[in-house]
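Asks: Turn this into a model:
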Amino acid sequence: MSEKKKDPILYSLAAGLIAGGIEATITYPTEFVKTQLQLQDGSNTGKKFKGPIDCAISTVRHQGPFALYRGLSALVIGTAAKAGVRFLTYDHLKSLLQDKDGKVSGPKSMLAGLGAGMVEATFVVTPTETIKTKLIHDTTREKPQYKGLIHGIRTIVTTEGLGGIYRGLFPVMMRQGANQAVRFSTYSTLKQEFQKYSPSSPDQPLPWAVTFGIGSIAGIVTVYSTMPLDVIKTKMQGLRAKELYKNSFHCGWKVLTDEGVLAFWKGATPRLGRLLVSGGIIFTIYEQVMSGFRKLDKLKIKS
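Replies: The predicted model follows:
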């Protein structure tokens, strides 16, 4: 068996950046709605929403359709960067853990995903998601304070210091680690199973429809298994987090005692809507971009 050629490290980074940026732009309204629902609790004096549809309709009615994209620039930049870092780290760790035939077992794929999630959380996700959450939360005020991404960052750093954009690092690391451990292990396992029955070479990408399908399944599994961590993360990054919570564990306890256990799955529907689609989009685009890079390499060799 010929040894499978290893892709250049920049290919994973570039493909991840492209896939992440496109996915974030397409699915952002669901992220906006999810964040608004998670920020609601008994102590808030802002707007109240009955559910995801009411949130979306009310926001459009009172603030216009573009309000659903408040904080988009922060998330697009962050999602593109985190996807690049995620795939880069995952592919590197996977290459270290694969066997002589280039295959990675489910537990090793989960370990590589966990590592990728931790790295992206530390360097990219925490600051960008904190900014995005504060920009969205700001829309619930009678008079929003942030005029946009740059003004928001400047105001947050001025009033809270650099720690203001690194709020909730621990729950973000836990959520991202769990997210990618579950997502990559599910996707990798399903992909290997489909490739067993694929008429094409194992080195060839699966049809985009198959990639989209298994990516979506990975998104569903990820949502319901990691939702409590996402709720805690969002609350720890809200505008009143310093007043309400001592730390992530205290936040989790407050959610449980004040709102009940089901509150840990608040916003699951819009998040499911996003990850169901985003899982398909991001893996499909990533695989197609990587396939394009490989074809270019073959053309260079022939020429």
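
Asks: contacts, neighbours, all on C-alpha from now
Replies: Noted.

Asks: Number of residues surrounding residue 95?
Replies: Counted with other CA atoms under 10 Å, residues neighbouring residue 95 total 15.

Asks: Leaving out the residues flanking it, which one is nearest to residue 235?
Replies: residue 39 (5.9 Å; CA to CA, 6 or more residues apart in numbering).

Asks: Go ahead and confirm the one you found touches residue 238.
Replies: Yes: counting by CA atoms under 8 Å, residue 238 is a contact partner of residue 39 at 6.8 Å.

Asks: what is in contact with these two at once?
Replies: Common neighbours of residue 39 and residue 238 are listed as residue 137 (criterion: CA atoms under 8 Å, 6 or more residues apart in numbering).

Asks: So what touches stretch 221-228?
Replies: 175, 178, 179, 182, 183, 186, 264, 265, 268, 271, 272, 275.

Asks: nope, stretch 288-299 is what I was after
Replies: Taking CA under 8 Å, 6+ apart as the rule, stretch 288-299 contacts 7, 11, 12, 15, 204, 205, 208.

Asks: Let's see which of those residues end up in helices.
Replies: 11, 12, 15, 208 (DSSP state H).

Asks: Tell me how many other residues crowd the last one.
Replies: Neighbourhood size, residue 208 [other CA under 10 Å]: 15.

Asks: For it, give its distance to residue 285.
Replies: 8 Å (CA to CA, to the nearest Å).

Asks: ok, residue 297 - how many residues close by?
Replies: Look at residue 297: counted by other CA under 10 Å, it has 13 neighbours.

Asks: what kind of secondary structure is it in?
Replies: helix (DSSP: H, G, I helix; E, B strand; the rest coil).

Asks: Please generate a structure for the following sequence too, so the two can be compared:
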Amino acid sequence: MASLKLQNIDPQQRKLSKLAQDVIAGTFGGWAQVLVGQPLDTIKVRMQTQRYPLKYRGATDCFRQLLRQEGLRGLYRGVAPPLAGIGFCNAIMFMSNGYFRRLLQKDKGQPPSILEIGLAGSMAGAVMSFVNCPIELLKVKLQTQDPQGVMNVHGKLEPPFKGVVDCGIRSIRTQGLIGIYRGMGMTLFRDVPGTFAYFVCYESLKRLFKSMRTDGQLKTADLLMAGGFSGIAAWLPSYPQDFIKSCYQNESRFMSYRQVFKEILKMRGPKAFFNGIAPAMMRAFPANAATFLAYEMAMKAMS
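Replies: You can find the predicted model right below:
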């Protein structure tokens, strides 16, 4: 009787069920990513947004200063927006990726091609950018604020943000509702190629590791390796865009991308666009290994 009921389920309902699984598994993956990667992300953003003269000599010096001045709490400063938001962002990304992958797949009886996987990933990245941008804006502001206060758009020092809600309200009050989407163009320019590389690398490595197993079954170590390297692959075509985005979002003055770019180039030179890449890469492997492992485990539990 139960099998008969399953057979009578409308195909559209099954598709919605698959989308729901992508949302739940993606949320778990996002939470795992934040908990593992937030300290190194804080260091990356601090390295990116420091002003001249430079405060930190390198990632290690940044870590030591933060730990000495603010303790472990300083490394997790600004964790509330990504913990609440990255889970949602990942849910959107994995749901969109699953939807676009099924939409683009020509041969439904065979696994999608690598090109189909990449195109679906880049389309999912474009969708995710609309959620990512305001979350990252608040995260950057909270991660980089000085304990003595923050500079407003009029050049006046204001009290530090009390938290994510206060940061959001004050950002909207000074720049309008569109203010929380400051950096949207560069977020898109970063996420589209980044997610293309992200999913292509992950699926390619999964297929490679599977072909190397005599039983054809992936192990936990395989998923961790594939997820970790996919995180590194995502940064390769997108890190300079992320650097410009962070500086642009942290800038209290009204400036264009071009002005921010020229100021960085003039003050810090071309190498500056890769400033903070070491902690970004160090974070990418464990954070994304945790993301995909949590995602795969959640999907397996729901299957």
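
Asks: what are the ranges of the helices in the stretch 151-300 of the first structure?
Replies: Residue ranges of the helices in the stretch 151-300 of the first structure, as given by DSSP state H, counting those that start in this stretch, are 169-196, 208-236, 241-244, 248-259, 268-302.

Asks: Residue 77 of the first structure: which of the ones you listed is closest?
Replies: Minimum separation from residue 77 of the first structure across those (CA to CA) falls at helix 268-302, 14.9 Å.

Asks: List just the nearest of the ones in helices among the contacts of stretch 288-299 of the first structure to residue 114 of the first structure.
Replies: Nearest to residue 114 of the first structure among those, with distances taken as CA to CA, is residue 12, at 17.3 Å.

Asks: tell me the contacts of the counterpart of that closest one in the second structure?
Replies: Superposed on the second structure with TM-score structural alignment, residue 12 of the first structure falls opposite residue 22. Contacts for residue 22 of the second structure (CA under 8 Å, 6+ apart) come out as 91, 94, 95, 98, 299.

Asks: JSON lines for the helices of the stretch 151-300 of the first structure, including distance to residue 47 of the first structure?
Replies: JSON lines is the format used below for those (distance: least, CA to CA, whole Å):
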{"stretch": "helix 169-196", "distance to residue 47 of the first structure": "26"}
{"stretch": "helix 208-236", "distance to residue 47 of the first structure": "16"}
{"stretch": "helix 241-244", "distance to residue 47 of the first structure": "17"}
{"stretch": "helix 248-259", "distance to residue 47 of the first structure": "17"}
{"stretch": "helix 268-302", "distance to residue 47 of the first structure": "18"}
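
Asks: Next, count neighbours for the aligned residue in the first structure for residue 185 of the second structure.
Replies: Taking TM-score structural alignment for the superposition, residue 185 of the second structure sits opposite residue 170 in the first structure. The tally of other residues near residue 170 of the first structure (other CA under 10 Å) stands at 19.

Asks: Repeat that for residue 240 of the second structure.
Replies: For residue 240 of the second structure, the neighbour count with other CA under 10 Å is 19.

Asks: Could you do the one 10 residues further on as well?
Replies: Using other CA under 10 Å, residue 250 of the second structure has 24 other residues around it.

Asks: residue in the first structure matching it?
Replies: Superposed on the first structure with TM-score structural alignment, residue 250 of the second structure falls opposite residue 238.

Asks: distance of that match from residue 74 of the first structure?
Replies: Distance of residue 238 of the first structure to residue 74 of the first structure, given as CA to CA: 15 Å.

Asks: circling back: would you agree the match of residue 250 of the second structure is in contact with residue 137?
Replies: Yes: using CA under 8 Å, residue 238 of the first structure is in contact with residue 137, at 6.5 Å.

Asks: Quick one: average offset of stretch 86-96 of the second structure versus the first structure, please.
Replies: For stretch 86-96 of the second structure, the mean deviation from the first structure after alignment is 0.5 Å (mean CA distance after the TM-score superposition for the first structure).

Asks: Now do that stretch: which range of the first structure does it align onto?
Replies: Using TM-score structural alignment, the residues of the first structure aligned to stretch 86-96 of the second structure are 79-89.

Asks: contacts for that stretch?
Replies: 9-10, 12-22, 24, 112, 115-117, 119-121, 124-125.

Asks: hmm, which of those residues are the buried ones?
Replies: Neighbour counting over the contacts of stretch 79-89 of the first structure (16 or more other CA atoms under 10 Å) leaves 12-22, 24, 112, 115-117, 119-121, 124-125 as the buried ones.

Asks: Among the residues you listed, which lie within strands?
Replies: Among those, no member falls in strands (DSSP state E).

Asks: now, which of the residues you listed lie within helices?
Replies: Those of those lying in helices (DSSP H): 12-22, 24, 112, 115-117, 119-120.

Asks: So what does residue 202 of the second structure match up with in the first structure?
Replies: By TM-score structural alignment, residue 202 of the second structure lines up with residue 187.

Asks: Its match against residue 213, yeah?
Replies: No: using CA under 8 Å, residue 187 of the first structure is not in contact with residue 213; the gap is 9.8 Å.
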